[in-house]
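> make a model of this:
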Amino acid sequence: MPPESISKNHVVALATSKKKEYHQITNEFMERYPSLKIERLTVSKILKKANEYQLQDNNVYTEKTFCHRSVKYPMLELAMNMWVERVTTEEIIISDSIIKEKGRQFAEAFSIPEGSFTFSNGWATKFKKRNGLKKTIMHGEAASAPLEKLPEERRKLQELLSHYNPEDIHI
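Model (predicted):
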């Protein structure tokens, strides 16, 4: 079953790998995907922007992405990406407010004027989407206490609770 749409990178890859003329590319697509109509003008426009399409990171965008918009401050984005990478490898929990605050810190470090950029909830959501960050619900206090001290702490708790009636202890 043919795809419903053809990615621009697919057209660029075909053209550059096989060094074909525009009409040859169009004809090949028409043979390969007869249900899709592609005009030579479309191929021409895509190939004129070939460098832009090849530089785009495909794994960030979904089928709903219509055009690529570059970020306003690439150095800020790079610094944030490096920070997220480091924080996630250290298994540190990050929230939207932490992401926004870190963005403000980097913006200040890069001397980005304060009014020219807002670190809103929308910005944080888009940043998480670009970096593949997902919401994770944490339960309990996993790995928060040293396991070697557990028997001793249990003994202390039992000793403390022994002074109370069992009916008065609610867990």
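
> switch to C-alpha atoms for all contacts and neighbour counts from now on
Noted.

> the helix ranked longest in the chain: which residues count as buried?
Ordering each helix of the chain by length in residues (DSSP state H) puts helix 74-89 first. Neighbour-count burial for helix 74-89 flags 76-77, 79-80, 84 (criterion: 16 or more other Cα atoms under 10 Å).

> next, the second sequence, to be compared with the first:
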Amino acid sequence: MASHLKGVTKTTMTDEIRRELCKHNKDNPSLTQKKLQEWVHSNYGLQVSQATISNTVKRSLEYLLLPPERGDVKRHKPAKFPDLEKSLYEWILQYQEHVNMTNELIIEKAKKFMKDMYPVDAPDFTFSIGWLGKFKARYGIKNFRRFRESGSIEMEGMEDKLKSIMKVDQFYNGAPFAKRSY
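So this is what the prediction gives:
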């Protein structure tokens, strides 16, 4: 896609590139924006406008403080309900080891939080799959697939249960987990 700037193709830098640009600018404060453009081009192969460099340098503190796991984000769109999302994220952290977190469960919990947090004038908001993907990206949530019944296993007292299994095995076979012939 061509830019309105002559000879500059539209590109978008990731936050990681922006962070590196801000570090480079901080380490070399005498560099001009033109030199910073050349540095981005030589290190990342991106042609960016002087305005992009200017806006990035202006927001240096913000980019330098971003957590590293957010480095692949290109555009930022703030959440419509940040308090709701923060509560939902805390709920996920608290229950992720006890409950098999599915997309449907997270969406249902978000709807419940919406009703609880905005009881009088609850906004008409659709918790779509698109919203869920962006929510997960904002909070760095990754999907982990649990196989079969692993999500329903109670880990409390597992060591005692394993010891009792080993005692039964020793009783029948004389040695822990001996090979059995059937």
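
> and the TM-score between them?
TM-score of the superposed chains, computed with TM-score structural alignment, normalised by the length of the first structure, equals 0.61; 144 aligned residues with a Cα RMSD of 3.7 Å.

> can I get the buried residues of helix 74-89 of the first structure in TSV with distance to Asn9 of the first structure?
Listed next are the buried residues of helix 74-89 of the first structure as TSV, based on distance: Cα to Cα, whole Å:
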residue	distance to Asn9 of the first structure
Leu76	27
Glu77	23
Ala79	27
Met80	27
Val84	28
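
> what's in contact with the longest helix of the first structure?
Helix 74-89 of the first structure is contacted by residues 71, 93-94, 102-103, 106-107, 110, 131 when judged by Cα atoms under 8 Å, 6 or more residues apart in numbering.

> which among those end up buried?
102-103, 106-107.

> and of the residues you listed, the nearest to Leu36 of the first structure?
Lowest distance from Leu36 of the first structure to those (Cα to Cα) belongs to Gly103, with 43.5 Å.

> counterpart of that closest one in the second structure?
Aligned by TM-score structural alignment, Gly103 of the first structure pairs with Ala110 of the second structure.

> that match - nearest residue in space that isn't next to it in sequence?
Of all residues not flanking Ala110 of the second structure in the chain, Leu88 sits nearest, at 6.4 Å (Cα to Cα, 6 or more residues apart in numbering).

> and the one you found, what's its match in the first structure?
Under the alignment (TM-score structural alignment), Leu88 of the second structure maps onto Met80.

> for the first structure, just list every one of the helices.
For the first structure, the helices defined by DSSP H cover 8-18, 22-32, 40-48, 50-55, 74-89, 96-109, 121-130, 150-161.

> got these as CSV, with distance to Phe66 of the first structure columns?
Below are the helices of the first structure laid out as CSV (distance: least, Cα to Cα, whole Å):
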stretch, distance to Phe66 of the first structure
helix 8-18, 11
helix 22-32, 21
helix 40-48, 14
helix 50-55, 12
helix 74-89, 21
helix 96-109, 26
helix 121-130, 15
helix 150-161, 55
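
> can you say which of these is nearest to Gly140 of the first structure?
Here helix 150-161 is closest among the helices of the first structure (Cα to Cα), at 16.0 Å.

> just give me the closest of the buried ones among the contacts of helix 74-89 of the first structure to Ala142 of the first structure.
Nearest member of those to Ala142 of the first structure, counting by Cα to Cα, is Lys102, at 25.7 Å.

> so how far is Ile25 of the first structure from the closest one?
Here Lys102 of the first structure is placed at a distance of 47 Å from Ile25 of the first structure (Cα to Cα, to the nearest Å).

> ok, the most centrally placed residue in the second structure to Glu69 of the second structure distance?
The centroid of the second structure falls nearest to Gly140 when counting by Cα atoms, centre = their mean (1.1 Å). To Glu69 of the second structure, Gly140 of the second structure is 7 Å away according to Cα to Cα.
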